[in-house]
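**Student:** with the sequence up front, the predicted model follows.
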Amino acid sequence: MINEFQQRNIGFRSLNDAIDTTTAQGRLIFNIFDSLAEFERDQIRERTKAGLSAARARGRMGGKPKGLSKAAMSKAHAAKALYDKKDKTGEEIGKVLGISRATVYRYIKEIEQQHRSENENNHQHKI
């Protein structure tokens, strides 16, 4: 923003800090702070990349685990069974299981995807 201000001949004067870009000394201080902040961002980025590479080398993978936990999987099967009976809405199933309506449908989708992939694997083995 400060660069845009300077291009439009607008000065910046901080009320809390000793920065005043309308003077040569203020511009120097501001540019030093800017360079230090950029340097720190680059350092953090490099450390993060190095840490992730080291973790990968040790066999650790970051990110959210794929699939559902055992507890969630049992709720997912229960949600699918209740859904297949067609006597409860997604919201009602969620209330019974203590999960949100969106989670009910996400669980149902997960179970259906598992069944599809199991069926595909069984079909491939028969060929």
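**Tutor:** Happy to help now that I have it. Numbering: from 1, shown residues only.

**Student:** hey, let's count contacts and neighbours off CA atoms from now on
**Tutor:** Fine.

**Student:** sec struct for residue 18, please.
**Tutor:** Classification of residue 18 into helix, strand or coil gives coil, according to DSSP: H, G, I helix; E, B strand; the rest coil.

**Student:** any idea how far residue 115 is from residue 30?
**Tutor:** Note on residue 30: its distance to residue 115, by Cα to Cα, to the nearest Å, is 61 Å.

**Student:** the more surrounded of these two?
**Tutor:** Between residue 30 and residue 115, counting by other Cα atoms under 10 Å, residue 30 is the more crowded of the two (18 against 12).

**Student:** second structure follows, compare the two:
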Amino acid sequence: MFVGYVRVSTHDQNPNLQLDALRTAGCKKIFMEKSSGAQRDRPELWAALDSLRAGDSLVVWKLDRLARSLKQLIETVELLESRGIGLCSLTEAIDTTTAGGKLIFHVFGALAEFERSIIRERTKAGLDAARAHGKKGGRPSALAAKDIAAAKAMLSDPDMTMEDVAKRLQVAPSTLYRHLPGGRGAIQETEPC
């Protein structure tokens, strides 16, 4: 059985082109979604996938209707394949129930892995170059040295809790604990007798 999936990104887009193509392809059931492809939670897609059984095929008008990225597309195809379900894309004329369709997806997968490797290499090279020029990556510290000194002074008062100090400094208690491991005990240990 062919089950169709239609997605339009906005409520203004007209799904009729996709619907007509899927009906012509022989889809008995069609699930329609109005949401961005970037959204991972697409209830109509999950409903379509739940309705499919081994031997069935999910049919889409175009691959970008099913997934926003190649990685997401490959994950979806692998899920379908693991359940014995095919994928047909009408515009690209891809059918994973055929040897040629499977080959195309393996090529897509290899390209996606190659792209991820290139991105990792470029990112690493960029970070190494930045470090060589004295740049430090990551988020700036939530507490400056003067804030930490103020926190230590406040914590010398036995009536002040870490939570009180964090509230005064307008940070989460976890931030204060990260900058002062050991909490009040660490402050008292470092102060002279």
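**Tutor:** Alright, I've got the coordinates. Note that this is a predicted model, so its numbers are computed, not measured.

**Student:** so where do the helices sit in structure 1?
**Tutor:** All helices of structure 1, identified by DSSP state H, fall at 2-7, 24-57, 70-85, 90-97, 101-126.

**Student:** now tabulate those helices in a markdown table and tack on distance to residue 64 of structure 1.
**Tutor:** Shown next, in a markdown table, are these (distance: least, Cα to Cα, whole Å):
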| stretch | distance to residue 64 of structure 1 |
| --- | --- |
| helix 2-7 | 39 |
| helix 24-57 | 14 |
| helix 70-85 | 15 |
| helix 90-97 | 23 |
| helix 101-126 | 16 |
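
**Student:** quick one: which of those is nearest residue 63 of structure 1?
**Tutor:** Within the helices of structure 1, the stretch nearest residue 63 of structure 1 is helix 24-57; the backing value is 10.9 Å (Cα to Cα).

**Student:** quick one: buried residues of that closest one?
**Tutor:** Residues of helix 24-57 of structure 1 classed as buried: 26-27, 30 (neighbour count, 16 or more other Cα atoms under 10 Å).

**Student:** what does stretch 110-127 of structure 2 correspond to over in structure 1?
**Tutor:** Correspondence between stretch 110-127 of structure 2 and structure 1 is established over residues 35-52, with TM-score structural alignment as the criterion.

**Student:** ok, and what's touching that stretch?
**Tutor:** Here stretch 35-52 of structure 1 makes contact (Cα atoms under 8 Å, 6 or more residues apart in numbering) with residue 62.

**Student:** mean deviation, it versus structure 2?
**Tutor:** Superposed on structure 2, stretch 35-52 of structure 1 shows a mean distance of 2.0 Å to its aligned residues (mean Cα distance after the TM-score superposition for structure 1).
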